[in-house]
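Participant: sequence plus predicted model, see below.
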Amino acid sequence: MVSTVQNTDVKQKDADHAVVVAVTSRAVFNSRAEDDSDVYGESVAFPLLQSLQKINERLLEENPAESLLFDVILITTDRQQQQQSSCIISSTKHHGLEVGRFCFSNEEDFTESLLKNSVQLFLSTDGNEASQVSQKGVLSALLDENSASCPSEQLRVLLCGDTLSQSDASLALLSRQAAQNFSAQLGKMRQRFGMFDSPLWISVVTSHGGREACSDSLRALRSHGVSVDEAYCLAGAPRGPILSLLRPHFLLRESFSGLQD
């Protein structure tokens, strides 16, 4: 059973042009009410939603008729949280988060609800959920506790270049198409802003290989209209220090395999 509630406090996005991002409610809220109220506290995805909202605000400042915007869906699969749906909705409004829709679903049907809502990126703290969604051809990424310390004024996306230039026969065609579509839309958004003071920052890192591997990754991205702000070639060095320096909201990896045509 799937129930979708539209947030009447938020202007709905153009369904033909918006970039639909679904985030699990447990990643946004910690499900513990603040001061015995009906408002939940913040969790790891809270800064991410604020950064998506900042991009929308900046885009509309530049062009009030802009339709290439992030459309955020909050999805709940936890039965207890479904029973507390009013608290989730009131918490979203209390914190001023721009969420267009609330989707309440059981664990068996939640992937179908993502497809029904044309979700282009699914974000969760649950690895099983992310894997299940990927198998359905929806681009997904994992969030962790480090996401809670990410900036809220700028969305930082890190692409793993090791898979950008490599073919992966085991990856479904739908997953490749989803990755290409999302990266192209992300690239279009980035082009809306100048080189400096952009609310969207795209980086790519290659853990293996030398300059050629990094160059291949950059060419693959550029062929889909994506110009990155930073590129790092680690040549076998650990990726941890770069991650702690860049502090990306999320890392997109396997779903970008076979990005080249």
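Facilitator: Received, thanks.
Participant: going forward, measure contacts between C-alpha atoms and count neighbours the same way
Facilitator: Noted.
Participant: count of residues packed around residue 61?
Facilitator: By the criterion of other CA atoms under 10 Å, residue 61 has 11 neighbours.
Participant: for the lengthiest helix in the chain, name the packing helices and strands.
Facilitator: For the chain, the longest helix by residue count, based on DSSP state H, is helix 173-191. Helix 173-191 makes packing contacts with strand 200-206 when contacts are defined by 3 or more CA pairs under 8 Å, 6 or more residues apart in numbering; DSSP states H and E.
Participant: and here is the other one:
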Amino acid sequence: RPCAFISAFVHTLQALMSVNARLRQLYPDSEELFDIVLMTNNHAQVGVRLINSINHYDLTIERFCMTGGQSPIGYLKAYLTNLYLSKDGEKVMEAIEEGIAAATMFASGDVENKLSDTQLKVAFDGDAVLFSDESEIIVKQHGLDTFFEHEKEFENKPLAQGPLKCFLEALGKLQRKFYAKNERMTCPICTYLVTSRSAASSGARVLKTLRSWGLEIDEALFLAGAPKGPLLQKIRPHIFFDDQMFHIEGAKELGTIAAHVPYGIGQKYHKEKLSEQPAKDTK
């Protein structure tokens, strides 16, 4: 029987393989590809089952890390990890605290969206995911009106980076390899910003921040507080990253594979730390 984790996310893995195949066609001698490492704290005896699962779905995953009961987090930096995904929230938290981009994976609910096997679609929330949680702190402490004033005042000051900025950078680096071959319109990687921010009152700072980083996003959706699930159902991303569990749940209910990023003021552990600090000046 195939491994349940691999079964749940097989379309995402197939899309990664498809991008790699396209890159090899364009750059036969390049090693700049998606490099997937399957990590588990199980013992090596489970390796046969993992290999059978990978072969069942015709996937190309060459590297395993089976730690025999020990946490695999210590190996992440050695693997130069750009993104760590797990169903174990504690391990994800441990990775985040080590400065590694990480998220807890949740399979989609009863609704199942048809996903592309040839184009990788990745959707990101903004605050506390691509960007720091500095703006969310202002919302929580001082309310929306102060937040809107703050974002207008600091529109030209880039936001600090969040935990998944480095993963967007890695995706952008691969996208540019396709652009260099005049394949911008047929690039097999597509990125989305799906944020609760309003475009008119707080969207400019986000877009200017991305520009200051030298990063592009293919599509930006400013929802002004509207539910994200229906838009994600239309986009059909292979994975959607958000720091708020209610957005994760809303995405799951409508068939989107979602990944929770345990970072920022929205997380219990961070609230406890924040309560010990003086309130930040909003000016």
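Facilitator: Perfect, thanks for sending it. Bear in mind the structure is a predicted one, so any value in this text is a computation, not a measurement.
Participant: re earlier: in the longest helix of the first structure, what counts as buried?
Facilitator: Within helix 173-191 of the first structure, the residues scored as buried using 16 or more other CA atoms under 10 Å are 174-190.
Participant: and what of stretch 83-103 of the first structure?
Facilitator: Per 16+ other CA under 10 Å, stretch 83-103 of the first structure contains these buried residues: 85, 87-89, 91-93, 97-103.
Participant: quick one: contacts for the residue nearest in space to the middle of the second structure?
Facilitator: Nearest to the mean C-alpha position of the second structure, by CA atoms, centre = their mean, lies residue 241 at 4.3 Å. Residues in contact with residue 241 of the second structure, defined by CA atoms under 8 Å, 6 or more residues apart in numbering, are 103, 123, 124, 125, 129, 248, 258, 259, 260, 261.
Participant: hmm, try it at 6 Å
Facilitator: Counting by CA atoms under 6 Å, 6 or more residues apart in numbering, residue 241 of the second structure touches 124, 125, 259, 260.
Participant: in CSV, list these along with secondary structure.
Facilitator: Shown next, in CSV, are the contacts of residue 241 of the second structure (DSSP: H, G, I helix; E, B strand; the rest coil):
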residue, secondary structure
124, strand
125, coil
259, strand
260, strand
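Participant: so what's the counterpart of residue 87 of the second structure in the first structure closest to, chain neighbours aside?
Facilitator: Superposed on the first structure with TM-score structural alignment, residue 87 of the second structure falls opposite residue 125. In this structure, residue 125 of the first structure finds its nearest non-sequential neighbour in residue 143, 4.9 Å apart by CA to CA, 6 or more residues apart in numbering.
Participant: what sits closest to the aligned residue in the first structure for residue 219 of the second structure if chain neighbours are left out?
Facilitator: With TM-score structural alignment as the criterion, residue 219 of the second structure lines up with residue 230 in the first structure. Nearest non-adjacent residue to residue 230 of the first structure, counting by CA to CA, 6+ apart: residue 203, 4.7 Å away.
Participant: for the one you found, give me its contacts.
Facilitator: 158, 228, 229, 230, 231.
Participant: now do 10 Å
Facilitator: 156-161, 227-232, 246, 248, 251 (CA atoms under 10 Å, 6 or more residues apart in numbering).
Participant: for these, pick the one with the most neighbours.
Facilitator: Going by other CA under 10 Å, residue 161 tops the contacts of residue 203 of the first structure with 30 neighbours.
Participant: translate it into the numbering of the second structure.
Facilitator: So residue 161 of the first structure corresponds to residue 126, using TM-score structural alignment.
Participant: just checking, residue 24 of the first structure touches residue 124?
Facilitator: Yes - the criterion here is CA atoms under 10 Å, and residue 24 of the first structure meets it with residue 124 at 5.6 Å.
Participant: which residues are common contacts for the two?
Facilitator: 45, 75.
Participant: and the residue nearest to the match of residue 161 of the first structure when sequence neighbours are not counted, how far is that from residue 232 of the second structure?
Facilitator: Excluding its sequence neighbours, the residue lying closest to residue 126 of the second structure (CA to CA, 6+ apart) is residue 195, at 5.7 Å. Look at residue 195 of the second structure and residue 232 of the second structure: by CA to CA, to the nearest Å, they are 11 Å apart.
Participant: can you list residues touching both of these two?
Facilitator: What both residue 195 of the second structure and residue 232 touch, as defined by CA under 10 Å, 6+ apart, is the set residue 123.
Participant: hey, where'd the strands end up in the first structure?
Facilitator: Under the criterion DSSP state E, strands of the first structure are mapped to 2-6, 19-24, 29-33, 40-42, 70-76, 101-105, 121-124, 140-142, 155-160, 200-206, 230-233, 250-252.
Participant: in the second structure, what range does the fifth one match?
Facilitator: Okay, so that is strand 70-76 of the first structure. Going by TM-score structural alignment, strand 70-76 of the first structure sits over residues 34-40 in the second structure.
Participant: now the matching stretch: buried residues?
Facilitator: By neighbour count on 16+ other CA under 10 Å, the buried set for stretch 34-40 of the second structure is 35, 36, 39, 40.
Participant: wait, which of those residues is closest to residue 77 of the second structure?
Facilitator: residue 39 (13.0 Å; CA to CA).
Participant: residue 53 of the second structure versus the closest one, what's the distance?
Facilitator: From residue 39 of the second structure to residue 53 of the second structure the distance is 14 Å (CA to CA).
Participant: also residue 21 of the second structure?
Facilitator: Residue 21 of the second structure is 21 Å from residue 53 of the second structure, by CA to CA.
Participant: mind checking the longest helix of the second structure?
Facilitator: Per DSSP H, the second structure has its longest helix at helix 10-26.
Participant: who touches stretch 182-197 of the first structure?
Facilitator: 17-20, 55-56, 58-59, 62-63, 68-70, 120-121, 139, 154, 157, 159, 176-178, 180-181, 198-202, 221-229, 256, 259.
Participant: same deal with stretch 124-132 of the first structure?
Facilitator: 22-28, 44-45, 75, 107, 110-111, 122-123, 133-134, 138-145.
Participant: residue contacts, the equivalent of residue 86 of the first structure over in the second structure?
Facilitator: With TM-score structural alignment as the criterion, residue 86 of the first structure lines up with residue 48 in the second structure. Contacts for residue 48 of the second structure were tallied using CA under 10 Å, 6+ apart; they are residue 54.
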